[in-house]
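Peer 1: Provide a 3D model corresponding to the input given below.
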Amino acid sequence: MTEGLREFTLRGFVLGAVLTLIFSASNAYLGLKVGMTFATSIPAAVMSMALLRSLGNNGILENNIVQTIASAGAAVVSVIFTLPALVMVGFWQGFPFWLVFIITAATGILGVIFTVPLRRAMVVESPLKYPEGVAAAEVLRAGQAEAGEADSAGSQCGKAGPGGAKAGGALGGLRDISFGAAIAAIVALVTDGFRLAADAGNLWWRIGEARFGIGIEYSLALVGAGYLIGLRAAFGLLVGVILAWFVAVPILSGTMTWPADMSAEAVASKVWSDDVRFIGVGAIGFGAIWTLLVLLRPLWEGMKASVRAYAHMRAGGGAAVPREERDMPPPIMAVLVLAMLVPVAGLMLVFMADGPAEIAGGTYWALVVFATLYVLVAGFLTASAAGYMAGLLGSSSSPISGIAVLALLGGAVVLSLWFGPQDGSDDLLQVFLVAAAVFMATGVLGVASIANDNLQDLKTGQLVGATPWKQQASLIFGVAVGALVVPPILQLLYEAYGMGGSMPRAGMNPNNVLQAPQAMMIQTLGRGIVAETLNWTYIGIGVAGGIVLVVWNGIADRFGWQLQASPLAVGIAMYLPSMISVTILAGALLNHLIERGRRHASATDAEEAAGGTGTLVSAGMIVGASLFGVLMAVLIVVSGSGDPLQLSHLADGAAGPWIGLAVFLAAVAAGGAYIRRHLH
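Peer 2: All right, here's what the predicted structure looks like:
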């Protein structure tokens, strides 16, 4: 059926590159602002079908290559979870283009190669769902079927050319994305642009010395993310919010005495930042390790299956293996791995050369070798864990930053043991060791983030009859394009907003700073380990909680209970600000309400899962809000003003949060009404 259809086309690669630019910028802003990114396969597939159809007939496999390129390019942006820590600790004063580009591109390509052996075991023969991969395949199938119907109708009416008789389908999907982007951009314009309303609201309470509360951010990007992951997957976030803000924060704050003039918000935020977040870190670390242990056998079996398939193909002259089962040959994989080791080692040579006097001679070369091998070995091991998480949760909700935490912990512990505790007596060496651990963690994360996306795309390809090795080659192209975008975007956003506690110049508005929550946590962990000031008690509590959750989930699964919470999701909710998790939960709740009404209307579950209106509107919300943030960054840098579009100071007054809430609720209601009206 698909044997005669083209996969590699010039226009497909050009469109894939353009979409990569759009989605990479969106993901970079979203990740730095709220600590998460989103998978771009579905919106890229819809946009590809709509745009390529206007240029002439296009096939399902060509569209699949476009979405593969775009999704891979956007996935490499995950390095933003670690790289900002280098400016936060003062090791970098900005983001040097070539260093950022090379570590992003080289490790991303390694991520593609490392997951090739896993395709058969984890995609073809595994019960893993790969929800976004399946949804993207359904979108492509629906678009192809409609294109055939449209062409047939046009032929019967004597009309030539694409488009035919129907105006829905891919074009309708483009309309859905545009609507979501428009309402998200409007909310961002009113709150972050014109400052006519606040962009967040909080409620805080005090009982004795105990403080607690909750917040919500008026961001449709987060609503869209919550809608995509759904209420069941978001249950872990709910558990994490409750444990963090209504259990841990009040208990810990209640055991201390606070100044009378210190607000409930200030107390609760300090307790959460200093103590509770590290409980979340423990849960994330345990969840990542547990996932890796579970995957050791599938990893081994996948490697053996890949070798057997290659041997079988060579024995039959290549014809014995169906096109749909032809992976990239192991010799080419080996050459690419060795080729990528050269720039990775070169990066470590350059990076370590900026160390203090203690890093010289044999120590310098030993560090370079260790760092290079650490990225290679740890990247290979975490690639399987990341791919598994994508199959279980989807790429959007897969907590890839947990891999970064785990990689940072491993590197920092080794460096701390190597050089001894740094108590601040030699600040230069301490800063360098933290920066080295962060840079190594970035390399591991670069591998894992692409593995997280790669298997999702290969699932789509399996379902639509694509050629695996062509997808794998397209993924490498997408990685290269995305890596070109990351350095200038990071530099632009840093100059416009600042990141964490780091501001590039005086007089910047602290209210606009990008929190970069993962990078903030990464540098805090690195400093704590290197200086041996980290409170392992709270991390241990998080590990113990993760063990309890794993046991509970096993019992619940055995008895068919629905209330299961991933340690990774719970941990993430505990270390992110409550307003982020609460807004994501609001989106998940909107999904639940619409799904329940749709089922009552006798629609099938597959309709909406397959890239229906809700999915596309949600993706549009993320893109619209994020691109607005990037455009604002350009205006801030060009104008030199922190609020170049500000019309009033309403956002800073007492009414600001309530006005913002009204605007936010109206936009969510409009989005929900649109989705209900256009469900397909």
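
Peer 1: contacts, neighbours, all on C-alpha from now
Peer 2: OK.

Peer 1: gap between stretch 249-256 and the chain center?
Peer 2: Using Cα atoms, centre = their mean, to the nearest Å, the mean C-alpha position of stretch 249-256 is found 33 Å from that of the whole chain.

Peer 1: residues of that stretch that come out buried?
Peer 2: Across stretch 249-256, burial judged by 16 or more other Cα atoms under 10 Å covers 249-254.

Peer 1: can you redo the residues you listed as CSV with secondary structure and distance to L32?
Peer 2: Shown next, in CSV, are the buried residues of stretch 249-256 (DSSP: H, G, I helix; E, B strand; the rest coil; distance: Cα to Cα, whole Å):
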residue, secondary structure, distance to L32
V249, helix, 25
P250, helix, 28
I251, helix, 30
L252, helix, 29
S253, helix, 29
G254, helix, 32
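
Peer 1: would you mind measuring from the residue nearest to L406 when sequence neighbours are not counted to L376?
Peer 2: Spatial nearest neighbour of L406, chain neighbours left out: G285 (5.7 Å); criterion: Cα to Cα, 6 or more residues apart in numbering. Between G285 and L376 the computed distance is 20 Å (Cα to Cα, to the nearest Å).

Peer 1: structure for this one too, so we can compare:
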Amino acid sequence: MLAAISVVAIPHIFRQLKPKHVVWSYTVAPVFAFCNAYGTGLTDWSLSSSYGKLAIFIFGSSIGASDGGVVAGLAACGLMMGIVSTASDLIQDFKTGYLTLTSPRSMFVSQVMGTGLGCIISPVVFWIFYKAYDVGLEEGYPAPYAKIYRGIALLGVNGWNQLPKYCLRFCLSFFLLAIAICALKEVAKQRGWWLQDYIPSALGMAVPFFLGSFFTIDMCVGSIVLYIWSKSDPVRAHMFAPAVASGLICGDGIWSLPSSILSLLRIDPPMCMRVFSAETNFQVEEFLYTLRNPAAT
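Peer 2: From the prediction side, this is the model:
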């Protein structure tokens, strides 16, 4: 019944998708969902995003740029990921229930209730963020994954010509560099070299390129605190570091909702801190002086 509703409703929301596309998605999605659930049960790693990217390429290239293939590919990606990830999430929940001796029926009922609540909460949260921030901009809400998936959709519709000049060369070069760094780290770990703890993570270096340079300051502060804690009390640091990290992540994530509500209400913070160069700071001081002393102008 829900699939029938989706076949009718989704083409009205995304005009680029036709009912036949939604039917095709619901036809092949169970096969992908089974494969993903099986793989998640074995590895505890969901690959639903990979199936979503596959949907982007298939729908985007088949519909074409002139008929809105970018939007259609992204919509099909969301549809495919929503179907495929549900199965893997259920497997993970059952796995957690098995470890905690929870009834499978209770887990399934909770999953159904959570899915129903998500249909209401998710659009509301999206609307709050969309109205409160400039989504996609560095000074607003960066949304790095949105940029990534949009780039994939453009690539699927327009081909390699859509990429900037030398983009593939840069990608291949840094791909090989990442492999070399990972290989060096593994060799250093196997041979017990003292520099193994100082070889950077390629994934860690890639994160600021998506989220922005401000993210590196947070990671640096956290790494310094964890390093000092590990040196002063290694046992407790090893035991409680994941709990502390989870609390910080959860608190920062929850605060984004009150922050967005304050932005919607146009409530500005009581003060603003900025860091300028010496020359710029001197110019700002001169300007502020003219505001305090109009006669000086």
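
Peer 1: care to give me the TM-score?
Peer 2: Overlay of the two chains. TM-score (TM-score structural alignment, normalised by the length of the second structure): 0.68; 268 aligned residues with a Cα RMSD of 4.0 Å.

Peer 1: ok, the residue nearest the centre of the second structure - contacts?
Peer 2: Note on the second structure: the residue nearest the mean C-alpha position is Y145, at 4.9 Å, using Cα atoms, centre = their mean. By Cα atoms under 8 Å, 6 or more residues apart in numbering, the contact list for Y145 of the second structure reads F210.

Peer 1: ok, the residue nearest to L406 of the first structure touching I400?
Peer 2: No. Between G285 of the first structure and I400 there is no contact under Cα atoms under 8 Å: 11.3 Å.

Peer 1: and the residue nearest to L406 of the first structure, that's in a strand?
Peer 2: No. Counting by DSSP: H, G, I helix; E, B strand; the rest coil, G285 of the first structure falls outside a strand, being helix.

Peer 1: neighbours of it, how many?
Peer 2: When neighbours are counted by other Cα atoms under 10 Å, G285 of the first structure registers 24.

Peer 1: repeat for R191 of the second structure
Peer 2: R191 of the second structure is flanked by 9 other residues according to other Cα under 10 Å.

Peer 1: which bit of the second structure covers stretch 52-64 of the first structure?
Peer 2: Mapped onto the second structure using TM-score structural alignment, stretch 52-64 of the first structure spans no residues at all.

Peer 1: equivalent analysis for stretch 15-23 of the first structure, please.
Peer 2: Using TM-score structural alignment, stretch 15-23 of the first structure lines up with nothing in the second structure.

Peer 1: list the residues that contact the residue nearest to L406 of the first structure.
Peer 2: G285 of the first structure sits next to 402-403, 405-406, 543, 568 when contact means Cα under 8 Å, 6+ apart.

Peer 1: top of the residues you listed by number of neighbours, please.
Peer 2: Going by other Cα under 10 Å, L568 tops the contacts of G285 of the first structure with 30 neighbours.

Peer 1: contacting residues around the closest residue to it other than its chain neighbours?
Peer 2: Of all residues not flanking L568 of the first structure in the chain, I284 sits nearest, at 4.7 Å (Cα to Cα, 6+ apart). Taking Cα under 8 Å, 6+ apart, we find I284 of the first structure in contact with 402, 405, 542, 546, 567-572.

Peer 1: where does the nearest residue to K95 of the second structure once chain neighbours are set aside land in three-state SS?
Peer 2: Nearest residue to K95 of the second structure, sequence neighbours excluded (Cα to Cα, 6+ apart): G41, at 7.9 Å. Judged by three-state DSSP, the three-state class of G41 of the second structure is helix.

Peer 1: A helix includes F101 of the first structure, no?
Peer 2: Yes. Counting by three-state DSSP, F101 of the first structure is located in a helix.

Peer 1: next up, the contacts around it.
Peer 2: 483-484, 486-487.

Peer 1: where does the helix or strand where G111 of the first structure lies end up in the second structure?
Peer 2: Element membership for G111 of the first structure, per DSSP states H and E: helix 97-115. Alignment of helix 97-115 of the first structure against the second structure: no match, by TM-score structural alignment.

Peer 1: what about that helix, distance to the chain center?
Peer 2: Relative to its chain's centre, helix 97-115 of the first structure lies at 16 Å (Cα atoms, centre = their mean).

Peer 1: buried sites along that helix?
Peer 2: Neighbour-count burial for helix 97-115 of the first structure [16+ other Cα under 10 Å]: 97, 99-115.

Peer 1: the helix or strand A87 of the second structure falls within against the first structure, how far on average?
Peer 2: Assigning secondary structure by DSSP H and E places A87 of the second structure in helix 69-99. Here helix 69-99 of the second structure, set against the first structure after superposition, deviates by a mean of 3.7 Å using mean Cα distance after the TM-score superposition for the first structure.

Peer 1: for that helix, buried residues please.
Peer 2: Residues of helix 69-99 of the second structure classed as buried: 69-95, 97 (neighbour count, 16+ other Cα under 10 Å).

Peer 1: kindly report the same for stretch 134-146 of the first structure.
Peer 2: Across stretch 134-146 of the first structure, burial judged by 16+ other Cα under 10 Å covers 134-144, 146.
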